[in-house]
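A.B. asks: Pasting the sequence and the predicted model now:
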Amino acid sequence: MERIALSAPETEAPAAEKHPVSATMILLPLQPDEEPRWAWRTRLRADAGAGPNARLRLRPQLTMAGWSGSIETAARIADKLVDNAARHGTPFGDGCVGLELTLFPGTDELLIEVDDAAPEFPDFETVACGAPSGRGLWWVEHYRARLSWDVKKDGNGQVVGKTVQALVPVSWGESA
């Protein structure tokens, strides 16, 4: 599946020329071409407990996978992404959102992906900019993970939702 991210444009257009969607599409190089060394996925009920549920499920999975990064940091990021999908996204027909974890050989970076059925992400640039906002995604920036999103398509190329991604480095520093 080709990954496409939406990011803020390089220059700001005058107000009269602004399009309602102020984003540009770029190829998203978050996933290396090589096979992951480990992957896990699950579906979580899109309710008030979705974020904490993600955190509880992620910890033993990353421990068993032998990830060398901060499992608590990854758990917090997954909590925020899943909680955001449950609160602001749209659950799939089964009332769930998807959570997928992937570890890559070489770098041992962790890719956290959360899927929901809403194909748009209003104000992505604003909520992902690193300033505290109502959606909690500033935590992703706080932990020095890279945040992106793309449209999720089925096997026939039909848009079925979106995927929000956070690429978590093995070490994130001591500032948190």
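C.D. replies: Structure received.
A.B. asks: hey, let's count contacts and neighbours off CA atoms from now on
C.D. replies: Noted.
A.B. asks: Now residue 63: which helix or strand?
C.D. replies: Secondary structure assigned from DSSP states H and E places residue 63 in helix 50-65.
A.B. asks: And that helix, what's buried?
C.D. replies: For helix 50-65, burial by neighbour count (16 or more other C-alpha atoms under 10 Å) applies to 50, 51, 52, 53, 54, 55, 58, 59, 61, 62.
A.B. asks: just stretch 93-104 next, same as before
C.D. replies: 96, 97, 98, 99, 100, 101, 102, 103, 104.
A.B. asks: can you give me the helices in the chain?
C.D. replies: With DSSP state H as the criterion, the chain has helices at 50-65, 71-88, 124-127, 138-142.
A.B. asks: Quick one, which of the ones you listed gets closest to residue 150.
C.D. replies: Counting by C-alpha to C-alpha, residue 150 lies closest to helix 124-127 out of the helices of the chain; the figure is 10.9 Å.
A.B. asks: Which residue lies nearest the spatial centre of this protein?
C.D. replies: residue 165 (2.5 Å; C-alpha atoms, centre = their mean).
A.B. asks: hang on, isn't residue 78 packed against residue 50?
C.D. replies: No. With contact defined as C-alpha atoms under 8 Å, residue 78 does not reach residue 50; the gap is 10.0 Å.
A.B. asks: then this one, side by side with the first:
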Amino acid sequence: MSTPETSLVVPAEAELAIARSLSTDLPGVPYAVQGARFWVRMSVTALCWQGDIPQAVEVISRLVDNGVRHGMPTDVPRDQRRLVLSAAVAETGELLIDVSDLNPEFPDFDRAVAGEKGRGLWHVARLGARVIRFLPHEGAGKTVRAVLPPGPVNPYA
């Protein structure tokens, strides 16, 4: 049984001690994926993350694509649709990639991560990321977080 969206709270994992972080806003439109790919390459390099940068790029691509497709309420005008991207390196060396959108709902989140509903989050998990979601402390919408470990990841392990 899944937790109702209205009762989601920020999980303890979302409160990791952050050593360094960067964030940006992007429009909630399909071309945001390209901007996100460029931004994360630059950001993880600037943050000195010791992990697989191409995997981080693929992870953010999937999360931003999902945010654009499913996180933009239809009643929000196109010029007001936005995503907030964050990349942070935890004191543990893990990379936290957050994509926040405007829609607080995410039905069947666990099924999506398991690949039973779409392939985006399943692919993110196959890339070695732990995937969680939570409602922000303030503002509307939700955040989907992918946590990647430092060092190389074998998605087939």
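C.D. replies: Arrived safely, thanks for sending. Predicted model, so just to flag it, every value in this text is computed and none were measured.
A.B. asks: What are the neighbouring residues in contact with the residue nearest to the centre of structure 1?
C.D. replies: Contacts for residue 165 of structure 1 (C-alpha atoms under 8 Å, 6 or more residues apart in numbering) come out as 111, 112, 113, 114, 146, 147, 148, 149.
A.B. asks: Identify the residue of structure 2 aligned to it.
C.D. replies: Mapped onto structure 2 by TM-score structural alignment, residue 165 of structure 1 lines up with residue 145.
A.B. asks: Pull the contacting residues for residue 118 of structure 2.
C.D. replies: Residue 118 of structure 2 makes contact with residue 112 under the criterion C-alpha under 8 Å, 6+ apart.
A.B. asks: what's the counterpart of it in structure 1?
C.D. replies: Under TM-score structural alignment, residue 118 of structure 2 pairs with residue 134 in structure 1.
A.B. asks: Apart from its neighbours in sequence, what residue is nearest the counterpart of residue 86 of structure 1 in structure 2?
C.D. replies: Taking TM-score structural alignment, the alignment pairs residue 86 of structure 1 with residue 68 from structure 2. Closest residue to residue 68 of structure 2 apart from its sequence neighbours, by C-alpha to C-alpha, 6 or more residues apart in numbering: residue 28 at 5.2 Å.
A.B. asks: Give me the neighbour count for the aligned partner of that neighbour in structure 1.
C.D. replies: Aligned by TM-score structural alignment, residue 28 of structure 2 pairs with residue 46 of structure 1. For residue 46 of structure 1, the neighbour count with other C-alpha atoms under 10 Å is 24.
A.B. asks: now swap in residue 140 of structure 1 and tell me
C.D. replies: Neighbour count for residue 140 of structure 1, taken as other C-alpha under 10 Å: 25.
A.B. asks: I'd say it and residue 147 touch.
C.D. replies: Yes. When contacts are counted by C-alpha under 8 Å, residue 140 of structure 1 is listed as touching residue 147 (6.8 Å).
A.B. asks: where do the contact lists of those two overlap?
C.D. replies: 128, 166.
A.B. asks: Show me where structure 2 has its strands.
C.D. replies: 18-27, 82-90, 95-101, 130-134, 142-148 (DSSP state E).
A.B. asks: Mean deviation, the last one versus structure 1?
C.D. replies: What that stands for is strand 142-148 of structure 2. In this overlay with structure 1, the average offset of strand 142-148 of structure 2 from its partner residues is 0.8 Å by mean C-alpha distance after the TM-score superposition for structure 1.
A.B. asks: angle of that strand against helix 53-70?
C.D. replies: If you take axes from the mean of the first three to the mean of the last three C-alpha atoms, to 10 degrees, strand 142-148 of structure 2 sits at 160 degrees to helix 53-70.
A.B. asks: Looking for the alignment partner of residue 30 of structure 1 in structure 2.
C.D. replies: In structure 2, residue 30 of structure 1 lands on residue 13 (TM-score structural alignment).
A.B. asks: Just send the strands of structure 2 back as CSV, with distance to residue 2 of structure 2 too.
C.D. replies: Converted to CSV, the strands of structure 2 look like this (distance: least, C-alpha to C-alpha, whole Å):
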stretch, distance to residue 2 of structure 2
strand 18-27, 29
strand 82-90, 25
strand 95-101, 21
strand 130-134, 13
strand 142-148, 16
